[in-house]
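Peer 1: heads up, no residue letters with this:
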């Protein structure tokens, strides 16, 4: 049985993977797919792909594009979630900050450089007309738990993370959300190491077929809203809102969209060059 390592954030977006694993769907195809939670997010997964700790990553679009251009030997093989990620902009509940303008020039907590929380801080700054050199400062916190401690301790002033994941923390009075910043592109893609593509293409095709069969029907799974609410400790009304806003994909990200992602990152000086479509993607 072929062992395959896959990584992703332990959030509701990836429940479809958990369900297919629980059902043993990969093992029936002689594939031992092992899921690894990456609490450190995108930057941590990029390192996992580079080191060979994982073969596949379910990862933020902007993060993997940046890292492939920086030399990560991987390719995007499919969009996983077509809709944008809604990033909540959070401050400590006891902080004096009330508006996005209040955090201009303040310290942003980020999971690591190159992560989604890092890159989206630039998008937010651009959206609000800030000086990208003068008005952005960063404090690396690695994960959500440390972000809470860092904001409470005053070492950082705001933190951007997916709105619905942090909603329970807002409801508990730990964070206060002062705004939202949707990503300008599909939020999650599936990236695979070049080595795995070259040597295990049939296994990759099988894995994608199984997960795509589940995501096509995901919203129609009986009581899926209750399952998500319980597993991820979220209010069922928030889950139902999230389900109404989220669309999965079974297709490879298209060239115009990927060009737009690259041009946005290039204009923000996050990437040094724009690569051809076929250097970033692989069509199964």
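Peer 2: Yep, it's here. From a predicted model like this one, the values you see are computed outputs, not experimental measurements. Residues are numbered from 1 along each chain as shown.
Peer 1: Please make it C-alpha for all contacts and neighbour counts, starting now.
Peer 2: OK.
Peer 1: Figure out the helix or strand that residue 185 lives in.
Peer 2: Assigned by DSSP states H and E, residue 185 falls within no helix or strand.
Peer 1: Just give me the residue closest to the centre of the chain.
Peer 2: For the chain, the residue nearest the mean C-alpha position is residue 60 (3.6 Å; CA atoms, centre = their mean).
Peer 1: Who are the contact partners of residue 108?
Peer 2: Counting by CA atoms under 8 Å, 6 or more residues apart in numbering, residue 108 touches 121, 136-139, 156-159.
Peer 1: Pretty sure residue 232 sits against residue 14.
Peer 2: No: with contact defined as CA atoms under 8 Å, residue 232 does not reach residue 14; the gap is 11.1 Å.
Peer 1: can you give me the helices for the stretch 1-150 of the chain?
Peer 2: For the stretch 1-150 of the chain, applying DSSP state H, counting those that start in this stretch gives helices covering 15-22, 42-51, 61-69, 116-127, 144-153.
Peer 1: Show me the one of the ones you listed that comes nearest residue 97.
Peer 2: helix 144-153 (11.8 Å; CA to CA).
Peer 1: Tally up the residues packed near the closest residue to residue 72 other than its chain neighbours, please.
Peer 2: Once flanking residues are discounted, residue 72 sits nearest to residue 50: 5.8 Å by CA to CA, 6 or more residues apart in numbering. Using other CA atoms under 10 Å, residue 50 has 18 other residues around it.
Peer 1: doesn't residue 68 make contact with residue 50?
Peer 2: No: the pair residue 50 / residue 68 is not scored as a contact, 9.8 Å apart, by CA under 8 Å.
Peer 1: next up, a second structure to put side by side with the first:
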């Protein structure tokens, strides 16, 4: 049996993976797929792909494209979630800030440099018309837990994270959401190391076939909303809203999408140069 490791954030988007792993669906293809949680998010997963700690990752699109351009020996094999990610802009409950405009020139708490929370701070700054060199500062807090503990202590002034993941901490403290900004592209992709694609592309394709069967049917699974609410401590009405906004995909990014994302990253000085789409995408 082939042993493969896939990484991802411990959030509701990845429940389809939990279901297929729980039911040992990959065993039918002689694959022992193991899941590894990465609370540190995209930046930490990029490092794990580079180091060979994991073979695949469910990862933020802009983060992995930036890291591949910067030398990560991996490729995107498929979109996972086609809809945008809604990033909530949060401050501490006891903060004096009440609008996003007031955050100009303050410190964004980020999980790590190169993470989604880091990159989206730049996207938000552009939306706001800020000078990304003068008006952005960063404080590393490692993950969501670090932000929940650090923001009330003044470690960073605001924190950007997926809106529905943070909703319980907005409802009950210690966060307050003062704005939101969507990613202007499909939010999650599946990436695989070049090593595993060269060694066992068939296994990767089998994994995609299995997860795609589940994501096609995901919204129609009986009581799936209740399962999400219980597992991720969400309010049923929030789960209903999230499901209505979220679309999974079984396709890969197009060359045009890759060009648009690279163009945005270059515009924000997050990459120095654009590369050909076939350096980023893998086609089976």
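Peer 2: On my side now, so go ahead. Nothing here was measured: the structure is a model prediction, and the numbers come from that model.
Peer 1: sorry, back to before: who's in contact with the residue nearest to the centre of the first structure?
Peer 2: Counting by CA under 8 Å, 6+ apart, residue 60 of the first structure has contacts 42, 116, 187-189.
Peer 1: how big's the offset between the longest helix seen in the first structure and the second structure?
Peer 2: Secondary structure of the first structure per DSSP state H: the longest helix is helix 201-217. Helix 201-217 of the first structure differs from its equivalent in the second structure by a mean of 0.5 Å after superposition (mean CA distance after the TM-score superposition for the first structure).
Peer 1: Now do the buried residues in that helix.
Peer 2: 203-204, 207, 210-212, 214-215 (16 or more other CA atoms under 10 Å).
Peer 1: Need the residues that contact it.
Peer 2: Counting by CA under 8 Å, 6+ apart, 16-17, 20, 25-26, 29, 31, 197, 248-250, 284 sit against helix 201-217 of the first structure.
Peer 1: so that helix versus helix 15-22, what angle?
Peer 2: Computed with axes from the mean of the first three to the mean of the last three CA atoms, to 10 degrees, the direction of helix 201-217 of the first structure lies at 120 degrees from that of helix 15-22.
Peer 1: Relative to the second structure, which residues correspond to helix 201-217 of the first structure?
Peer 2: The counterpart of helix 201-217 of the first structure in the second structure, counting by TM-score structural alignment, spans residues 201-217.
Peer 1: ok now the matching stretch, how far from the chain's centre?
Peer 2: Stretch 201-217 of the second structure sits 19 Å away from the centroid of its parent chain (CA atoms, centre = their mean, to the nearest Å).
Peer 1: for stretch 135-145 of the first structure, same thing?
Peer 2: 16 Å.
Peer 1: Give me the subset of the contacts of residue 108 of the first structure that lies in strands.
Peer 2: Judged by DSSP state E, the contacts of residue 108 of the first structure include 137-139, 158-159 as members of strands.
Peer 1: got a list of what residue 152 of the second structure touches?
Peer 2: 92-95, 174.
Peer 1: and the two most separated of those residues?
Peer 2: 95 and 174 (10.1 Å).
Peer 1: Which residue of the two possesses the greater neighbour count?
Peer 2: Taking other CA under 10 Å, residue 95 of the second structure and residue 174 do not tie; residue 174 has more neighbours (18 against 15).
Peer 1: Now for the residue nearest to the more buried one when sequence neighbours are not counted, how many residues are close by?
Peer 2: Counting by CA to CA, 6+ apart, residue 93 is the residue found nearest to residue 174 of the second structure once chain neighbours are left out, at 5.2 Å. Taking other CA under 10 Å as the criterion, the count of residues near residue 93 of the second structure is 17.
Peer 1: how about residue 93 of the second structure, what does it touch?
Peer 2: 152, 173-176.
Peer 1: Filter the residues you listed down to the ones in helices?
Peer 2: Using DSSP H, none of the contacts of residue 93 of the second structure sit in helices.
Peer 1: Would you mind putting those residues into TSV with distance to residue 275 of the second structure alongside?
Peer 2: Shown next, in TSV, are these (distance: CA to CA, whole Å):
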residue	distance to residue 275 of the second structure
152	41
173	43
174	42
175	39
176	39
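Peer 1: Quick check: residue 240 of the second structure vs residue 164 of the second structure, distance?
Peer 2: 11 Å (CA to CA, to the nearest Å).
Peer 1: same question, residue 23 of the second structure
Peer 2: In terms of CA to CA, residue 23 of the second structure sits 26 Å off from residue 164 of the second structure.
Peer 1: One more: residue 192 of the second structure?
Peer 2: 27 Å.
Peer 1: cool, residue 64 of the second structure as well?
Peer 2: 22 Å.
Peer 1: Tell me which of the two has more neighbours.
Peer 2: Per other CA under 10 Å, whichever of residue 64 of the second structure and residue 164 has more neighbours is residue 64, with 30 against 22.
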